[in-house]
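**Student:** What follows is a predicted structure for the sequence shown.
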Amino acid sequence: MRIVGLTGGISSGKSTVSNLFKAHDIPVVDADLVARDILKKGTGGWKKVVSAFGQGILQPDGEVDGPKLGQIVFSNLEKRQFLNRLLAPYISSGIFWEILKLWLKGFKVIVLDVPLSFEAKMDRWTKPVIVVWVDPETQLQRLMLRDRMMLETG
């Protein structure tokens, strides 16, 4: 079995490349989807995050409010690093199980889509690693379109 790494910055076109693999019946394990799954209400990841960040990060239905948690961790490097350390074992385990299920189904090539592959040291498990790159101007335009933002100048 070969595990191919797929990485790239925000709005670089990684989803487009990922969809090309899927269109050719090559499965993609998306680390972002795994991370969302481990934060579902009642899971081990959910319990750790609620214990660490409090009930204030929950929606009325008890699920983690992603944007609210994002505001907390993206405005504070220490809290972001703490969250990453807290969830890393759950994400790694979730990725492992997804790959195992695909391997058991007989897939010979699996793409592992991890946005921060090198930072998370996931690149050591993949060969080759495909890096999706786009020039900064195009990247900013795509991000602003995606999030419906305006660039503030001055």
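**Tutor:** Okay, I see it. What you see is a predicted model, and the numbers here were worked out from it, not measured in a lab.
**Student:** CA atoms for contacts and neighbours, from now on please.
**Tutor:** Fine.
**Student:** Counting neighbours, which bits of the lengthiest strand in the chain end up buried?
**Tutor:** Using DSSP state E to define each element, the chain has its longest strand at strand 2-8. Buried positions in strand 2-8, judged by neighbour count with 16 or more other C-alpha atoms under 10 Å: Ile3, Val4, Gly5, Leu6, Thr7, Gly8.
**Student:** now, which of those sits nearest Pro67?
**Tutor:** Using C-alpha to C-alpha, Gly8 comes nearest to Pro67 of the buried residues of strand 2-8, at 21.6 Å.
**Student:** so how far is Gly13 from the nearest residue to the closest one once chain neighbours are set aside?
**Tutor:** In this structure, Gly8 finds its nearest non-sequential neighbour in Val132, 4.8 Å apart by C-alpha to C-alpha, 6 or more residues apart in numbering. From Val132 across to Gly13, the span is 7 Å (C-alpha to C-alpha, to the nearest Å).
**Student:** Ok, Gly54 next?
**Tutor:** When distance is defined by C-alpha to C-alpha, Gly54 is 35 Å away from Gly13.
**Student:** more crowded one of these two?
**Tutor:** Gly13 (16 against 11; other C-alpha atoms under 10 Å).
**Student:** can you pull the contacts of the more buried one?
**Tutor:** Contacts for Gly13 (C-alpha atoms under 8 Å, 6 or more residues apart in numbering) come out as Val132, Trp133, Val134.
**Student:** how does it look with 6 Å?
**Tutor:** Applying C-alpha atoms under 6 Å, 6 or more residues apart in numbering, we find Gly13 in contact with no residue.
**Student:** next up, a second structure to put side by side with the first:
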Amino acid sequence: MFLVGLTGGIASGKSSVLQVFQQLGCAVVDVDVIARHVVQPGYPAHRRIVEAFGTEVLLENGDINRKVLGDLIFQQPDRRQLLNAITHPEIRKEMMKETFKYFLQGYRYVILDIPLLFETRKLLSDRDTQLARLMKRNGLSLEDAEARVQAQLPLKDKVRMANHVLDNSGEWGDTRRQAILLHMRLEQSLEYLPLRLSVLAGLAGIASLFYLLARYLLPSL
């Protein structure tokens, strides 16, 4: 098994592409879902967030008010770093658990849906399209939308660092075809073999150890 990091800028259409991979039966670890899970009341990250940002970031039922907290951290980089320091360790733990589950199920690759993969490979959508989608989706002003986009790396920088690029600036049908073709290439890849072979070698070593122990200990029983 190998890992495929799926990322993109705000409102670049990443969620729509992810649905295509899910429809194809791919193993997906959604970091946004995990991030919402680890800050629920009763979890360590929830308590630490309240301690750091105050009760004003809470809804009446005790859940984190994501809009209020989001407004705070996007305008203040130091507070964004503080939130990351609280939540990222808990998110990584859950990511490892889910990834290991898929490894045991025999998947060739696992998609890690990580919006800030390069800040912490890439869907292409031009800046104007990003801003328009974000303003429509979240009801933001142009100023607020620009502030959120600027909090991430520019898309052109992410494209340069990516191994595979899905151009999501055209018709949806074209984007979907790109995602399907990428899935076919990933399924044919042999990148999963090194890990599988190393695990098999490890299991063979453990089996040999138990055999030797049984061989020398059983006669004395």
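**Tutor:** Here it is on my side, so go on. Fair warning: this is a prediction, and the values are worked out from it, not measured in the lab.
**Student:** that older thread, trace the residue nearest to Gly8 of the first structure over to the second structure, please.
**Tutor:** Using TM-score structural alignment, the partner of Val132 of the first structure in the second structure is Leu123.
**Student:** now swap in Met144 of the first structure and tell me
**Tutor:** In the second structure, Met144 of the first structure lands on Met135 (TM-score structural alignment).
**Student:** How many residues are close by its match?
**Tutor:** Using other C-alpha under 10 Å, Met135 of the second structure has 17 neighbouring residues.
**Student:** Not counting stretch 43-51 of the second structure itself, show me its contacts.
**Tutor:** With C-alpha under 6 Å, 6+ apart as the test, stretch 43-51 of the second structure has contacts from Val39, Gln40, Thr87.
**Student:** Please read the previous query as pertaining to stretch 139-154 of the first structure.
**Tutor:** With contacts defined as C-alpha under 6 Å, 6+ apart, stretch 139-154 of the first structure is touched by Ser11, Ser12.
**Student:** go again using 8 Å as the cut-off
**Tutor:** With C-alpha under 8 Å, 6+ apart as the criterion, stretch 139-154 of the first structure contacts Ile10, Ser11, Ser12.
**Student:** Would you mind measuring from the second one to Leu143 of the first structure?
**Tutor:** Put plainly, it is Ser11 of the first structure. 6 Å.
**Student:** between those two, which one's more packed in?
**Tutor:** A direct count of neighbours by other C-alpha under 10 Å for Ser11 of the first structure and Leu143 places Ser11 higher, at 20 against 15.
**Student:** looking at this, the more buried one is in a strand?
**Tutor:** No - Ser11 of the first structure: not assigned to a strand; according to DSSP: H, G, I helix; E, B strand; the rest coil it is coil.
**Student:** Please name the residues that touch Leu87 of the first structure.
**Tutor:** Neighbouring residues of Leu87 of the first structure by C-alpha under 8 Å, 6+ apart: Gly45.
**Student:** my bad, Gly5 of the second structure
**Tutor:** Gly5 of the second structure makes contacts with Ile111, Leu112, Asp113, Ile114, Leu117, Arg121, as judged by C-alpha under 8 Å, 6+ apart.
**Student:** thinking again about what came up before, and the two most separated of the buried residues of strand 2-8 of the first structure?
**Tutor:** Across these (C-alpha to C-alpha), the longest gap, 16.6 Å, separates Ile3 and Gly8.
**Student:** ok, so of the contacts of stretch 139-154 of the first structure, who is nearest Leu83 of the first structure?
**Tutor:** Closest to Leu83 of the first structure, out of all of the contacts of stretch 139-154 of the first structure and judged by C-alpha to C-alpha, is Ile10, at 19.5 Å.
**Student:** Show me what that closest one aligns to in the second structure.
**Tutor:** Match for Ile10 of the first structure (TM-score structural alignment): Ile10.
**Student:** follow-up on the earlier one: among the contacts of Gly5 of the second structure, which lie within strands?
**Tutor:** Ile111, Leu112, Asp113.
**Student:** residues near the last one, how many?
**Tutor:** Other residues lying near Asp113 of the second structure total 22 when counted by other C-alpha under 10 Å.
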